[in-house]
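Asks: Predicted model, plus sequence, below.
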Amino acid sequence: MFNPDNLLLPFFDDGHRELHERLHAWARTALPSRIHSGDVDALCRERVGQLAEAGWLRYCVPAAFGGALPRLDSRSLCVLRQTLGFYDGLADFAFAMQGLGSGVITLFGDDALRRRYLPRVAEGTAIAAFALSEPDAGSDAAAMTTSARRTADGYVLNGTKTWISNAGLADFYCVFAKLEDDAEGAGVTAFVVDADTPGLAVTERIDVCAPHPLGTLVFADCLVPHAHRLGAPGAGFKVAMQALDVFRASVGAAALGFAEAAADAAVRHAGERRMFGATLGDLQLTQAAIGDMATDIDAATLLVYRAAWERDVLDRPTTRPAAVAKLYATEAAQRIVDVAVQLHGGRGVRVGEAVESLYREVRALRIYEGASEVQKMVIARAVRKARG
């Protein structure tokens, strides 16, 4: 579990410590198990409702629009995702998508758009989504082909987005498309598109190893009002990257929660499993594995909260530290979960075991919001730029 001593680090203030205590107290009873079955859409709606009722979704938006804090606070987002990830991966997913799906509106929407969407995100009455990836434009977002043509009535969108979280479940999507060259210029531009807009269809649902609502969106002459553009024409990459900078460190925090849950399960099992006249935990190889887990968790904690602290306190771009945090924390979590499965032996791969669920849940974190290989490129570019 989250080491309370970490809250004494200078990255945190009293508000974060109080948030941690309230959230753990709530999650212990509200999220009793990470093992789920049944309709994933219904489960996600249920989680959004729970998070909203408890007030946790208020941390996804600024106070002026129903939020808990004056501005988005990366450390609070990380505390929330780490804790939710420890108890329930689906709860973490529901929270994260409310934040990322509305984050572009928070950062770049005008007050009219913020008033229309953000209070509903905080209340859980509107589910948000972020639509950037395409069939041939995942890590290489510059290869996107979805187009936006400006007309007197609005922007006409055509194209396909895929691997979209909350596809078919969301009430609105923050969509990125290439603006056709006109008087406004050209380039990727961001828009808010309501789910019921004519010309927008969910054409496929995608099943993945850890059940999440994912799917493909198709835009066919989909007319979006001028007022639904986010940011300046052609500034879509800046819009997307600034939103990802805010939330990328929180992916590392979610990975920390998964890793801590796996490590707890492994240590508990090792202490109970009798073998060779002792317990599994008495074996030196097991102790070495637990030592590696603890070291990885401590290192990831420092990197995640350094990135969040730099954004919140130093108020500067955190592209490099956020990339470092996501890269290290997600890769470390994968290692830790894998070792936890190994220590559980046959139980580790039995459906219905927490570590089996974690094994499926953790894998996607090394891919979404920038795969590990992309994070390495981001870090390398930042290092080379800093050295002139």
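Replies: Alright, I've got the coordinates.
Asks: CA only for contacts and neighbour counts going forward, please
Replies: Noted.
Asks: Please compute how far whichever helix or strand R120 is part of lies from its chain's middle.
Replies: With elements taken from DSSP states H and E, the one containing R120 is helix 111-123. Relative to the mean C-alpha coordinate of its chain, helix 111-123 is positioned 20 Å out (C-alpha atoms, centre = their mean, to the nearest Å).
Asks: okay, now the one to match up with it:
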Amino acid sequence: MPAFSLDPSQTAWCAELRDLAAERLRPLADKGEPGHVNRPLVAELGRLGLLERLFTSGAFDLCLMRESLAHACTEAETALALQGLGAHPVHAHGTRAQRERWLPRVADGSAVAAFALSEPGAGSDAAALELRAEDDGAGEGEGGAEGEGEGGAEGEGEGESPAAEPDGPARWRLTGEKCWISNAPEADFYTVFARTTPGAGARGVTAFLVPADRPGLTGTALDMLSPHPIGSLTFDAVPVTADDVLGEPDRGFRVAMGTLNLFRPSVGAFAVGMAQAALDATLAHTAERDAFGGKLRDLQAVAHQVAEMALRTEAARLMVYAAATAYDEKAPDVPGRSAMAKLLATETAQYVVDSAVQLHGARALRHGHLLEHLYREVRAPRIYEGASEVQRGIIAKELYATMEAGQ
């Protein structure tokens, strides 16, 4: 039981989520193919009403949801999180037409979303994006008007349906690449960040809602350590209009950072859920395993290691909850708190899972063992949505800015 004071309804909800994940989501996850979108799993998340909560809950509830799902089924947790990451910019910045077209389908699990920010040469340095949004010369008006939203195909580049032109003349053509994009190339639409003003850094980036069946958009799956789908995208003069803009032209960096400030603490919650699962497995194993005339737990070195694992897990949990609470209360220090939570929790989860593997010995390295699965899953969160080094940079920047402001 966390030291943070959850009310009885929150505690009961978390327990219900863990049960649902084990009983209804885990079997679907086991039937999925690693590296590909598990649409039956996404659809079940929709039927359970969990995807809808991405748009009706605050950051704290999102963290409770991700932590609880991760404890029993990391695949379900990740599928839910990727829906939220890809669709949150539409929820927060989309036009009414964009929201009405896509959000109900995201919520019921019939459309898969993706967040396309990273590029081969611009991963951690998001302001260095090179995907070009070149003016097509069609002369449309500024800003995002009422947006269309053509239904995306199962995945681009597979020849499953004819490419869909946007309604009305294109204003820009997207040319370039995106890489390390979760749910690519099988998503139905992408939140894409492209450079509309060359040489302007973060101030010259625009966010677009790009359905997967736009002509010129193709993708390739990447074979990664993590089992969830990740791919690259190629944009060959992909047409987009003013109706596809999310927010305002040249202000897409705000869309990206606002999304990441919300989801970074919940990445930490995902990590805490994995750490807790590893800790629980270790407690059971060390209490039962015979060693040197007693149980493994009787060895002081083992007991102290387990205590350290628990200490770090609880500290990370509290940091995540604090950051989520700050976000929900619109506190001014959200970027720094989000970075701290993501950094501490993901680094902690790596430590706890690695320690659990060590205490379990060779059995934890067998394919199919819980810890073998967690060991593969736990590494990526230290990199995506801002590597640990980037989080340290954000924390330092926020600290100095606060000092200089005299607060």
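Replies: On my side now, so go ahead. Computed from a predicted structure; not experimentally measured.
Asks: Quantify their similarity with the TM-score.
Replies: Structural agreement between the two chains, given as a TM-score (TM-score structural alignment, normalised by the length of structure 1), stands at 0.91; 370 aligned residues with a C-alpha RMSD of 2.0 Å.
Asks: Could I get the buried residue list for the helix holding R120 of structure 1?
Replies: Buried residues in helix 111-123 of structure 1, counting neighbours by 16 or more other C-alpha atoms under 10 Å, are found at L113, R114, R115, Y117, L118, P119, R120, V121, A122, E123.
Asks: which residues does the last one contact?
Replies: If you count contacts by C-alpha atoms under 8 Å, 6 or more residues apart in numbering, E123 of structure 1 has them with A52, E53, L57, R58.
Asks: Look up how far G124 of structure 1 lies from the second one.
Replies: Taken as C-alpha to C-alpha, to the nearest Å, the spacing of E53 of structure 1 relative to G124 of structure 1 amounts to 8 Å.
Asks: now the helices for the stretch 151-300 of structure 1?
Replies: Listed from the start of the chain, the stretch 151-300 of structure 1 has helices (DSSP state H, counting those that start in this stretch) covering 236-272, 284-309.
Asks: The longest one vs structure 2, average distance?
Replies: What that stands for is helix 236-272 of structure 1. Following superposition, helix 236-272 of structure 1 is found to deviate from structure 2 by 0.6 Å on average (mean C-alpha distance after the TM-score superposition for structure 1).
Asks: What does T402 of structure 2 correspond to in structure 1?
Replies: When the structures are aligned by TM-score structural alignment, the residue of structure 1 matched to T402 of structure 2 is A386.
Asks: And M65 of structure 2, by the same measure?
Replies: Under the alignment (TM-score structural alignment), M65 of structure 2 pairs with L80 in structure 1.
Asks: hmm, back to that, tell me which two in the buried residues of helix 111-123 of structure 1 are the farthest apart.
Replies: In the buried residues of helix 111-123 of structure 1, two members sit farther apart than any others by C-alpha to C-alpha. They are L113 and E123, at 16.0 Å.
Asks: what's the helix holding R120 of structure 1 aligned against in structure 2?
Replies: Under the alignment (TM-score structural alignment), helix 111-123 of structure 1 falls on residues 96-108 in structure 2.
Asks: Over to stretch 247-256 of structure 1?
Replies: Using TM-score structural alignment, stretch 247-256 of structure 1 pairs with 263-272 in structure 2.
Asks: roughly how far is the matching stretch from the heart of the chain?
Replies: 9 Å.
Asks: Run through who's touching that stretch.
Replies: Contacts of stretch 263-272 of structure 2 from elsewhere in the structure, counted by C-alpha under 8 Å, 6+ apart, are 59, 62-64, 66-67, 70, 77, 85, 313, 316-317, 320-321, 323-324, 338-339, 341-346, 348-349, 378, 381, 385.
Asks: Deepest in the core, which of the helices of the stretch 151-300 of structure 1 is it.
Replies: Highest mean neighbour count among the helices of the stretch 151-300 of structure 1 (mean count of other C-alpha atoms under 10 Å): helix 236-272, with a mean of 24.
Asks: host element of D61 of structure 2?
Replies: Using DSSP H and E, D61 of structure 2 sits within helix 59-72.
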